[in-house]
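Colleague: sequence and predicted model, in that order:
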Amino acid sequence: MGLYIHIPFCHSRCPYCDFAFVVGKNHLAKRYTDAVIVEMQNRMQSLETPPMFNTLYFGGGTPSAIPPGQLNRILTSAENAIAPDAEITAEANPNDHRYFDKLYEHGINRLSLGVQAFTDRALKALGRFHTVSDATAAFHAARNAGFKNISIDLMYGAPGQTPGEWARSLERAIDLYPEHISVYGLTIEPRTNFARRFQKGRLKVPPETDQAEMYMSAIDQLEAAGYAHYEISNFARPGFASRHNLNYWHDRPYLGVGLSAHSYLDNRRSWNVRDLATYMQRIEATGFAVERVEQLTPTQHLLERIMLGLRQRRGLRVDFLSHPKIHKQYIAMANQHLLERTDNRVRLTRRGLLLADLVCSELVREL
């Protein structure tokens, strides 16, 4: 089972981000941590059997934005439920590199650096406050702190970015030789600064053809450098695929704690409240902050397993094709060279990777 802990505090507001985060409220970090510990203990006690977490993930927000001691308090309160060989990840901002040694000392053994780009022009276009020099220094600081498992997040499709600039950015990341690299296309999310600028015609993003070229070049560059493409957006050196994310993609249970956190237990999904003050007040009053619960039907569960399976490069077992309606759609998708069969599995083709959401929805459209 995996454990996700949301740390919503950030140094600044990224113009493309629609996650649950707060800026300028770090004075609430201790109170928030107190609430997270209470919720985590209550949620664990409510399970039928005591959990043993093989992965723990501090996401955000920016977990490195609060004092490392607060994260350590959470780890200490859960230590009896964390497996000895657990993968413990913290997302981090490159400008927080002075804390990396403390994070490692507290037992975090995997660091995910939110670099986003290795050109200063793209970083400025994305509204980031670190430079390429800062990001490089942060990577080396993580290595010097003891981290042997480092992931770098990159974003393609930044305003004004060209395929050539993206290739150079990716090459700089590869030169550092991290254990894991994630590449995500910029998405203009509603209610973000980028969305408002885009709607007013004040934000120019690369055309879809250029973004497709960037994604395909990322696959080629990373595979040539020895990284396995194991999920649509994720690449890893041998033995370093994200165990926490594999829990999600393999349809395994996980507990989410903190603001807006999402859990998947006993075929049931639940979501916590998204407002910081409301979250802390509910925890302090009742010990829980779940806002919504959804019990998956057998059909919904099948749909999710298919979608999660197709995100992985190994694909789905052909057993799914025994469903007549799915088989019919598979034939249609295969004829369009969007899906392919290899041995006993079905997966997206290279062309299908570019249209993954459409392929998934079409495959299950008649269910």
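Modeller: Alright, I've got the coordinates.
Colleague: going by C-alpha atoms from here, please, whenever you check contacts or count neighbours.
Modeller: OK.
Colleague: ranges for the helices of this protein?
Modeller: Taking DSSP state H, the helices of the chain run over residues 29-45, 68-77, 100-105, 120-125, 132-145, 163-176, 193-199, 208-224, 243-249, 276-286, 298-311, 324-335, 350-354, 356-363.
Colleague: may I see the buried residues of the fourth one?
Modeller: It refers to helix 120-125. For helix 120-125, a neighbour-count test (16 or more other CA atoms under 10 Å) marks 120-123 as buried.
Colleague: rewinding a little: quick one: which of the helices of the chain is nearest Thr55?
Modeller: Smallest distance to Thr55 across those (CA to CA): 5.4 Å, for helix 243-249.
Colleague: helices or strands up against that closest one?
Modeller: If contacts are counted by 3 or more CA pairs under 8 Å, 6 or more residues apart in numbering; DSSP states H and E, helix 243-249 sits against strand 53-60, helix 298-311.
Colleague: return the set of buried residues in it.
Modeller: Within helix 243-249, the residues that qualify as buried are 243-244, 246-247, 249, counting by 16+ other CA under 10 Å.
Colleague: what about Arg202, how many residues nearby?
Modeller: Residues contacting Arg202 under the criterion other CA atoms under 10 Å number 11.
Colleague: take this one as well and set it beside the first:
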Amino acid sequence: MARSVYLHIPFCESICHYCDFNKFYINRQPVHDYLIALEKEIEHTIAKYPPEAIKTVFVGGGTPTALPLRELDFLFNIIHKHLGAYFNEEIEFTFEANPSPLSKEKILLLKDGGVNRLSFGVQTFDDELLKIIGRSHRSIDAVRSIYLAQETGFQNINVDLIYSLPGQTTYQFKDTIEKAFTLGVQHFSGYSLQIEPKTVFYNLMRKGKLQLPTEDEEAMMYEILIDEMKKNGYEQYEISNFALPGYESKHNLTYWCNEEYYGIGAGAHSYVDGVRRVNAGPLNQYVTLINKNGFPYIEEHIVTIQEKMEEEMFLGLRKTAGVSVDLFIQKFDKNIYEIFGEEINMLVKKGLLEETDGSVKLTKNGMFLGNEVFQTFIK
């Protein structure tokens, strides 16, 4: 039973050079029509697949805070009208925010709308690098927005950081981390830059005009990230995520624990009732399908037991807690070694996995070679 909801707001005030998410420049877009279609999808989805309780809501994008105040207020009315009755008492309600610049009026509206966790897409505190990657904010905007959120009462804040940026040095990345620690936030996500098709960076790379750090430099930055987070009291609970105790992202753990979730909005993915679905991405197609069918699905895949077990491995191994042997038996009525014993033994011999505390986990070396490990479990 799905107990988490992802809502996609695909509008941005500017397009970052690395982003391949489903997004659109907000000017002249049918924002209100989109929100009306979003409401219809929520209504139809909940009617067909009613939840017992909702433990997390995550509003992502795009840039959800790009919405004008009136449309932002309308979005909160939609959420509480159709989902509010299912919220449990300890719900985690996350909203992605762009720090360029985030007004006090919007922060207050987020607070009044029930949001209790903010995720800021800071990426780096180096202004030159911010320009290179196409971000519209500067480091001072990020600092001001985070302090303003804290003054407004937000006590659960995540900061996204990206490393291995074009021309970035290990010194620059360490400087960004040190500046980030001065903000007193509760959670960090740190990702290595990935060059994806249909992005500005992909086109530059094909033309030989993108200077990226070497693989060794990238590995050094990741090691710096891990070591500095630990020194400053942030526990690594997933390959790319670090939190003060008790502030781990409940919503993202839904994905890594291979649990079901609702995905609402253009281009969103969902996993409900044993079926993975993909929504139409283009706005006109999304709205048309909603008005015609009530649902915007363009792909539906019934997940087999074998696929569920594979997903349990390559998603669960992202967590530092790893994959529990007992929980695997509870979920699938099969022993993990009966299904994946050969793969596990091979990866243990390579020093990429270890078996401790009743779980199979990545070693520190395995953290650096996660994709190699994950692919081993996809048959």
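Modeller: In hand now; what should we look at? Please read all numbers here as calculations on a predicted model, not as lab measurements.
Colleague: related to what we said a few turns ago, which of the helices and strands packed on helix 243-249 of structure 1 sits most buried?
Modeller: Ranked by mean neighbour count under mean count of other CA atoms under 10 Å, these are led by strand 53-60, which reaches a mean of 23.
Colleague: whereabouts in structure 2 does it align?
Modeller: Aligning strand 53-60 of structure 1 against structure 2 (TM-score structural alignment) gives residues 54-61.
Colleague: pick out the residue nearest the middle of structure 2.
Modeller: With distances taken as CA atoms, centre = their mean, Asn252 lies nearest the centre of structure 2, 6.5 Å away.
Colleague: that one maps to what in structure 1?
Modeller: Mapped onto structure 1 by TM-score structural alignment, Asn252 of structure 2 lines up with Asn245.
Colleague: one more: His17 of structure 2?
Modeller: In structure 1, His17 of structure 2 lands on Pro15 (TM-score structural alignment).
Colleague: excluding its backbone neighbours, what's nearest that match?
Modeller: Using CA to CA, 6 or more residues apart in numbering and skipping residues adjacent in sequence, the residue nearest Pro15 of structure 1 is Asn193, 4.7 Å away.
Colleague: for Gln123 of structure 2, same thing?
Modeller: Spatial nearest neighbour of Gln123 of structure 2, chain neighbours left out: Leu161 (3.8 Å); criterion: CA to CA, 6+ apart.
Colleague: quick one: contacts for that neighbour?
Modeller: 121-124, 188-191 (CA atoms under 8 Å, 6 or more residues apart in numbering).
Colleague: among these, which one lies nearest to Lys174 of structure 2?
Modeller: Thr124 (10.3 Å).
Colleague: mind listing what that closest one touches?
Modeller: 130, 139, 161-163, 173, 176.
Colleague: who wins for most neighbours among the residues you listed?
Modeller: Tyr163 (26 neighbours).
Colleague: so which elements touch the longest strand anywhere in structure 1?
Modeller: Longest strand in structure 1, counting residues (DSSP state E): strand 82-92. Applying 3+ CA pairs under 8 Å, 6+ apart, one finds that strand 82-92 of structure 1 makes contact with strand 53-60, strand 110-116.
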